[in-house]
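Colleague: after the sequence you'll find the predicted model.
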Amino acid sequence: MKKILKLDYLLLLPLFITCTLGIIMMYSASSIVAVQHYGYNSRHFVDSQLTKLLLGTIGLIICALLPYEIWKKRIVSICIMIGGIFLLIMVLWKGKVVNNAQSWIFGIQPAEFLKLGTILVTARFFALRQEQTKNNWSGIVKLLFFLATIFFLIFKQPNLGSALLILGIGFSIFLCSGININLLIKRTTIGSILWLPILYYLIQYSLSAVQKTRITTIFNPFLDAQGNGYQLVNSFIAIGSGGITGRGFGNSIQKTGYLPEPHTDFIMAIVSEELGFIGVFILLVGVLTIVLRSLKIAQLCVDPFGSFIAIGIGCMIGMQSVVNLGGITGLFPLTGTPFPFVSFGGSSLMVNLIAIGILLNISIFNKIRHSPF
């Protein structure tokens, strides 16, 4: 009962609002596509999302009750690293191809779970490093090797968005760890030079035709509005036609066949069209509140391990939001990154909910006051 009273409602309230509005918009955005692909079952995608929401909520509750220190055990990090790399290799070997990416196996996307796995492994490393009296550069090399390995395996799917997000999450914790940046620059300069040929190879020969097209299309999608720029142009139309209040719930025109996959990457464009600036603003405030609360928990947490986890989770949710919105507005290339708690995608939703559960536990066990930001 005491734990329930200590729950961080500044985290739970925006989560509830965002997930509720997300499910409502999921039904609206996906109903026509569901009928086209699954007969008269307009609820196919929303029912699937509700199932994942239920599973994710169970995971949230378990992680909120489970002491977060358990993730600091060495065996947990070893299992995450070995298990994660094994699953990524299995994906490349026996994975299911969807939308030109071989990212699925056993009905899940391992890359999504490895985002949280990266947070836990990286947080543990830097928390232990702060307890040591000397810098453990060999440990940093091992950590960087792990990050580079999963980056390469996810990149080969190809899933550039998730690969870059994992690097970004790890780097965010890296920067907040108090490491000597000047010394880091000196020690990594030679390593960076050695990596240049590998980076050149990845860009020149490993990017798929679809990825290269997505990068070049953002400069002016209207030059090929019926071809490579089709998705982006119709996203612009959806966003621009919504105005302040939108066309009204269920009244989107772009979801009727003009905008492919309106319930996944482009769901925020449909939100803008149907609910206008007001609907988008509500969702953005909800996600931003979660991110800011995560960073506040990190600031007030007395344990470095919990603090690093909170930083990583906040950055994970924030980066996904920025990359998704950047993609549908033409600021970034389209990467297939879902908008947290709103876009269709069971793996992403479950991982984000589990992450919130860990955050709640950090807040409870460190007796963080429920003060405003």
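Modeller: In hand now; what should we look at?
Colleague: please count neighbours and contacts with C-alpha atoms only from this point.
Modeller: Noted.
Colleague: what are the buried residues along the helix or strand where residue 13 lies?
Modeller: Counting by DSSP states H and E, the element that carries residue 13 is helix 9-38. Of all the residues in helix 9-38, those buried under the rule 16 or more other CA atoms under 10 Å are 10-11, 14-15, 18-19, 21-23, 25-34.
Colleague: run the chain-centre distance for it.
Modeller: For helix 9-38, the distance between its averaged C-alpha position and the chain's averaged C-alpha position is 17 Å (CA atoms, centre = their mean, to the nearest Å).
Colleague: against that first model, consider the following:
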Amino acid sequence: MYKVLVFGITTNIGGIESFIMSYYKRFDRRKIHFDFLCNTHDKVAYEDELQKLDSKIYKVAMRSENPFKYKKEMDSFFKQHADEYDCMWVNVNSLANIDYLKLAKKYGIRRRIIHSHNSQNMDGKLRELLHFYNRKRITKFATDFWACSPLAAKWFYEDDLLPKVQIIKNAIDLDRVKFDQQKRKNIRKEYNLENNLVIGNVGRLHFQKNQKFSINLLRSLVNKNPNIKMVFVGDGPDKEDLKEKVNSLNLRNNVIFAGIQSDISGWLSTFDLFLFPSKFEGLPIAGLEAQGNGLPVVASKNAIPKEAALNNNVSILSLDNGYDKWSENILQYSKLNRIGFEEIKNNFEKAGYEINSAVPILEKKFNIEE
């Protein structure tokens, strides 16, 4: 059995976590086994499900909260467990911290994969400086270089390394996000949305996802259609600021902060249009899931690259286009029908983003012996 130590699961059910789980649940676990190293002592995303898959979850302190405890626990973990693994797979948004790879090398894990999931800095200036410093030395510690898109590769790796980078598709489970009429009816009734045009967004409440732009845009939209409701599914550090902005623009009756939700299919089915104006992304799972539901999508070109606009009801705009152009597109695209499931499946399979087709490809990349 090929044993992989995976880093990338946090306390938040985000894109990286969903990506890892979508693949791992479908791997032949007689041939490949994942254990997880997490930099938190709190309960992590999918922890119960991972334990049912017989995965061990090891936890160490966060470097930013307790650097001495972090260093001690990290060193102790690798000293004790490194010889149990054939490979370490590090899934991150930045190279600000490459200690996992350094210790994996020091303690003898022969194969060390670094996997880029973002295309721009989403942290402070110090972490950005560390990222660019570590870009120059990543080849000393990693043996394999992966990315979710060409854009994410360019942000992560020096130009001379790009030919060696392998693009791993963020494939999704279409059955998990497919349109469900009954769920739509139930949620719209519960939240009193039955007579509204519902514009939705799923993601962390964070400057990267650009929900402030969405709220400013809503002010313009409400002038044209007062029955519009905007729903944010997710949580994050910008939540209170966003709520204040909604209040200041007198949009309290037009916005719902639904918090973290587990039934993504239900919420996507509730929406009439998916709004996705991110400032930057690697290759976003949220945008693919919205398309998997068949929703019309209006997104920034920073959010959905052309290669990930799989359905014909996706509009991609520059953030520089201004609110009037965005409003016009939203009102136009919200009149379009959802794409049917068979057409969606065909589009995703053709582009390599359907999970069941993508699983054997990733399994082979781990070089599992038959």
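Modeller: Received, thanks. All values reported here derive from a predicted model rather than from experimental measurement.
Colleague: tm score of chain vs chain?
Modeller: Here the superposed chains carry a TM-score of 0.24, computed using TM-score structural alignment, normalised by the length of structure 2; 157 aligned residues with a CA RMSD of 7.1 Å.
Colleague: related to what we said a few turns ago, immediately after the helix holding residue 13 of structure 1, which helix or strand?
Modeller: As the chain continues past helix 9-38 of structure 1, the following element, by DSSP H and E, is helix 44-65.
Colleague: which strands and helices lie in contact with the helix holding residue 13 of structure 1?
Modeller: Applying 3 or more CA pairs under 8 Å, 6 or more residues apart in numbering; DSSP states H and E, one finds that helix 9-38 of structure 1 makes contact with helix 44-65, helix 267-300.
Colleague: helices along the stretch 51-200 of structure 2, start to end?
Modeller: Per DSSP state H, counting those that start in this stretch, the stretch 51-200 of structure 2 carries helices over the ranges 67-81, 99-106, 125-135, 150-156, 174-177, 181-190.
Colleague: for the fourth one, packing partners?
Modeller: For helix 150-156 of structure 2, the packing partners by 3+ CA pairs under 8 Å, 6+ apart come out as strand 111-116.
Colleague: and the angle for the strand it packs on with helix 99-106?
Modeller: The directions of strand 111-116 of structure 2 and helix 99-106 differ by 170 degrees, with axes from the mean of the first three to the mean of the last three CA atoms, to 10 degrees as the criterion.
Colleague: list the buried residues for strand 111-116 of structure 2?
Modeller: Those buried within strand 111-116 of structure 2 under the rule 16+ other CA under 10 Å are 111-116.
Colleague: mind putting the residues you listed in TSV, distance to residue 152 of structure 2 included?
Modeller: Written out in TSV, the entries for the buried residues of strand 111-116 of structure 2 read as follows (distance: CA to CA, whole Å):
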residue	distance to residue 152 of structure 2
111	22
112	19
113	15
114	12
115	9
116	6
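Colleague: ok, so of those, who is nearest residue 101 of structure 2?
Modeller: residue 112 (6.6 Å; CA to CA).
Colleague: now the closest one: how far from residue 103 of structure 2?
Modeller: Between residue 112 of structure 2 and residue 103 of structure 2 the computed distance is 10 Å (CA to CA, to the nearest Å).
Colleague: what is in contact with those two at once?
Modeller: Shared contacts of residue 112 of structure 2 and residue 103 (CA atoms under 8 Å, 6 or more residues apart in numbering): none.
Colleague: in structure 1, which spans are helices?
Modeller: 2-5, 9-38, 44-65, 74-94, 110-131, 137-155, 160-175, 181-201, 209-217, 230-242, 267-300, 304-328, 346-365 (DSSP state H).
Colleague: JSON lines for the ones you listed, including distance to residue 101 of structure 1?
Modeller: What follows is the helices of structure 1, written out as JSON lines (distance: least, CA to CA, whole Å):
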{"stretch": "helix 2-5", "distance to residue 101 of structure 1": "42"}
{"stretch": "helix 9-38", "distance to residue 101 of structure 1": "20"}
{"stretch": "helix 44-65", "distance to residue 101 of structure 1": "20"}
{"stretch": "helix 74-94", "distance to residue 101 of structure 1": "10"}
{"stretch": "helix 110-131", "distance to residue 101 of structure 1": "12"}
{"stretch": "helix 137-155", "distance to residue 101 of structure 1": "10"}
{"stretch": "helix 160-175", "distance to residue 101 of structure 1": "10"}
{"stretch": "helix 181-201", "distance to residue 101 of structure 1": "20"}
{"stretch": "helix 209-217", "distance to residue 101 of structure 1": "10"}
{"stretch": "helix 230-242", "distance to residue 101 of structure 1": "18"}
{"stretch": "helix 267-300", "distance to residue 101 of structure 1": "20"}
{"stretch": "helix 304-328", "distance to residue 101 of structure 1": "17"}
{"stretch": "helix 346-365", "distance to residue 101 of structure 1": "15"}
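Colleague: that'll do, ta.
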